[in-house]
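Novice: Structure, please.
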Amino acid sequence: MIEVTLLGTGSPIPDPRRAGPSTLVRAGGQTFLVDCGRGVLQRAAAVGVSANNLTALLLTHLHSDHITDLGDVLITRWVGNFAPDLTPLPIIGPPGTAEVVENTLKALQFDIGYRIAHHADLTTPPPVEVEEVTEGVVWGRDGVRILVAPTDHRPVAPTIGFRVEHNGASVVLAGDTVPCPTLDELAAGAGALVHTVIRKDLIDPMPMQRIRDICDYHSSVQQAAETATRAGVGILILTHYVPALVPGQEEDWRALAATAFDRQIELGDDLHRVEVHPGVCVKPAG
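Specialist: Presented below is the predicted three-dimensional model:
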């Protein structure tokens, strides 16, 4: 079984009810954080997970709302872990990730210096191990395998999606993207697809062009559902709602997805949890 928890389901617009985009995936005793939007560690703490518990950090792309709390994750894991030899945190993301991590640590160099000067057992900066990828198998430990494929969020490029597999169960995390063949292939036959969604019908009437611009590089609810149907996934999990999912409107969003996907649809507030078991997929369309 793979457990998926939507830690943050919000958007770049601050929302008192929703943290920034982030998803927790637990499989085979390993804990993966996918993206790290604002408030991620507070949400993780609510389900009993600390920065110390993270097996790896997976980044779908480098838009600010998906990496807002990168520094918090790195520093908190470092100062809150009392192991004599802290192992580096694996960080897997698209090209550019290493530069972002390096510059984040550079921005925190004063804080890091203060802590090293104050605590005798802190002698080096937060240890990290960055791997930049665009496709292929990127993880294979203790029965958990992770694959990566390109997605399409242009002009943001490159962007990637992740597929986590364990004992016959599988979950795909699309990140921000429009429909594309590489995502269809990554998600083919998966037990669940975690997909970011927007409501174009609510955004198109808005007078601000900058807000309307987001429609051309995100998937609508219906498009995410169509991707899930083509790939033959068992469960469609919606997240990163734009505009924010208002309490009482859940069934409206679900109904839109149901126009193109006739299986299990999951959506909800932060901390919504879904169990994905083996055998909950169908044959991909085509």
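Novice: From here on, just use CA atoms for contacts and neighbour counts.
Specialist: Fine.
Novice: Make sure Val133 is actually in contact with Thr97.
Specialist: No - the pair Val133 / Thr97 is not scored as a contact, 9.3 Å apart, by CA atoms under 8 Å.
Novice: residues contacting Val73?
Specialist: Counting by CA atoms under 8 Å, 6 or more residues apart in numbering, Val73 makes contact with Cys36, Leu41, Ala51.
Novice: Proceed likewise with the subsequent sequence, for comparison:
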Amino acid sequence: MMKLLNLTCLIILSFIGNNALAQTYEVSPDNDVMKLTFLGTGAPRPSTERYGPSIYIEAGDHKILVDAGPGMRERLFEAGGFAAISGVDHLLITHLHFDHTVSISSAWLSGWLFGRRVPLKIQGPVGIKDMMENIKKAYQWDVDYRVMVGVPIEGTELIVDEVSEGVIFNEDGIKITAFPVEHMPIDVKTGKLLGLRGETLGFRIDYKGHSVLFSGDTRSTEESRINEEGKGVDLLIHEVQVPSPGATKEANLANVSLSVHSTPEQAGLVFTKTKPRMAVYSHIIPPGTTAEELEKDTKPYYSGPLTVAHDFMEITLAGDEIIVGEREKQSSGKFEDSNVLEK
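Specialist: Predicted coordinates:
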């Protein structure tokens, strides 16, 4: 009980401006600090408040992106300037919807142009290889042009893995586990899958005693792998859709996607089953939904710690602490800070 009270106090303190606490914990291979920055917490519908889904993870020497939605590059630049853009060398893609993938080309080419000189590793579901082959073809002229005028070719390489389930990465204390989630289209009357080829994934990242689960886009069922993979994790980051009221054409169209997403009630029941140290909402549909609305709709089904993420929220895991704060905007914006030729 005391641990829960301490955690709650930390959350409250962070929201009233205690970013200094998070800043005392620097990410290093010599410690267990893990930082997550929510670059985008929205969905397909455009929003200037919530960009497309993308989460930036720093642990040890590793910088990883989970999904690459619209606006990812600009948010990443704000978070850490050219160093952040060129530092990402690993992408985890939950599924191939455009709102999760449209900035993959930016991660690849901007990262290379501004200093990444190692291959970009991309892991995702069936179809990610075809997608990346087509992206490579689309931008081959661009790559050839820039190499011709002096940008080193190193860093243009792609390592693309199609994954389904199990441990997909295990290096330097970071273990990444993939598992299937339920987001494929169904006949809403029968509940049967409509037969579209493909798969959607969730990911769990473990690092030096910390654990974070990313639900990806998913409906909630008794059979969901999240119920098992998410048990007792530090952070369970889950998508959510609030049903649109009324019977207008717009409301009916918006609510069609309820068959492939999770309501606050459904997500709340998942949190109650898995008992994470902190539940987190991201990929929020519609993007104008307020934190107060989500908390109110979830409370009857889950009484544990809940955070509604917003763009540029930063969560730090360090020792037993979970610190929720705001990412400082670190970019100078100076081109001289990039490493186009030097790295």
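Novice: May I have the TM-score of the superposed chains?
Specialist: Once the chains are laid over each other, their TM-score by TM-score structural alignment, normalised by the length of structure 1 reads 0.89; 274 aligned residues with a CA RMSD of 2.1 Å.
Novice: Just the buried ones from the contacts of Val73 of structure 1?
Specialist: For these, a neighbour count by 16 or more other CA atoms under 10 Å gives the buried set as Cys36, Leu41, Ala51.
Novice: Next step: those residues restricted to helices.
Specialist: Leu41 (DSSP state H).
Novice: Among the buried ones among the contacts of Val73 of structure 1, which one sits closest to Leu202 of structure 1?
Specialist: Cys36 (26.4 Å; CA to CA).
Novice: which one in structure 2 is aligned with that closest one?
Specialist: Alignment note: Cys36 of structure 1 maps to Ala68 in structure 2; criterion TM-score structural alignment.
Novice: picking up where we left off before, same list (the buried ones among the contacts of Val73 of structure 1) but as a markdown table, adding distance to Asp216 of structure 1.
Specialist: Formatted as a markdown table, these follow (distance: CA to CA, whole Å):
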| residue | distance to Asp216 of structure 1 |
| --- | --- |
| Cys36 | 24 |
| Leu41 | 31 |
| Ala51 | 35 |
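Novice: Out of the buried ones among the contacts of Val73 of structure 1, which comes closest to Gln264 of structure 1?
Specialist: For the buried ones among the contacts of Val73 of structure 1, the residue nearest Gln264 of structure 1 by CA to CA is Cys36; the value is 26.3 Å.
Novice: pretty sure that closest one contacts Gly71?
Specialist: No - the pair Cys36 of structure 1 and Gly71 does not pass the contact test of CA under 8 Å, sitting 9.5 Å apart.
Novice: So in structure 2, which helix runs the longest?
Specialist: helix 128-148.
Novice: what's downstream of that one, the next helix or strand?
Specialist: strand 158-162 (DSSP states H and E).
Novice: list the helices and strands the next helix or strand after that next one packs on?
Specialist: Scanning forward in sequence from strand 158-162 of structure 2 by DSSP H and E, the next helix or strand is strand 166-171. Applying 3 or more CA pairs under 8 Å, 6 or more residues apart in numbering; DSSP states H and E, one finds that strand 166-171 of structure 2 contacts strand 174-181.
Novice: The strand it packs on maps to which residues in structure 1?
Specialist: Using TM-score structural alignment, strand 174-181 of structure 2 pairs with 144-151 in structure 1.
Novice: in which helix or strand would I find the corresponding residue of structure 1 for Ser211 of structure 2?
Specialist: Using TM-score structural alignment, the partner of Ser211 of structure 2 in structure 1 is Ser170. Element membership for Ser170 of structure 1 (DSSP H and E) is strand 169-173.
Novice: packing partners for that strand?
Specialist: Using 3+ CA pairs under 8 Å, 6+ apart, strand 169-173 of structure 1 sits against strand 2-8, strand 156-166, helix 181-187, strand 192-198, strand 272-276.
Novice: Of these, which is nearest Asp121 of structure 1?
Specialist: strand 2-8 (31.8 Å).
Novice: Tell me the mean distance between the closest one and structure 2 once they are aligned.
Specialist: Once fitted to structure 2, strand 2-8 of structure 1 is off its aligned match by 1.5 Å on average (mean CA distance after the TM-score superposition for structure 1).
Novice: now for that strand, which elements pack on it?
Specialist: Judged by 3+ CA pairs under 8 Å, 6+ apart, strand 2-8 of structure 1 is in contact with strand 22-27, helix 40-46, strand 169-173, strand 272-276.
Novice: and the last one, which stretch of structure 2?
Specialist: Counting by TM-score structural alignment, strand 272-276 of structure 1 lines up with residues 313-317 of structure 2.
Novice: The matching stretch: average distance to aligned residues in structure 1?
Specialist: Looks like 2.0 Å for stretch 313-317 of structure 2 (mean CA distance after the TM-score superposition for structure 1).
Novice: Flag every buried residue along that stretch.
Specialist: Using 16+ other CA under 10 Å as the test for burial, stretch 313-317 of structure 2 gives Met313, Glu314, Ile315, Thr316, Leu317.
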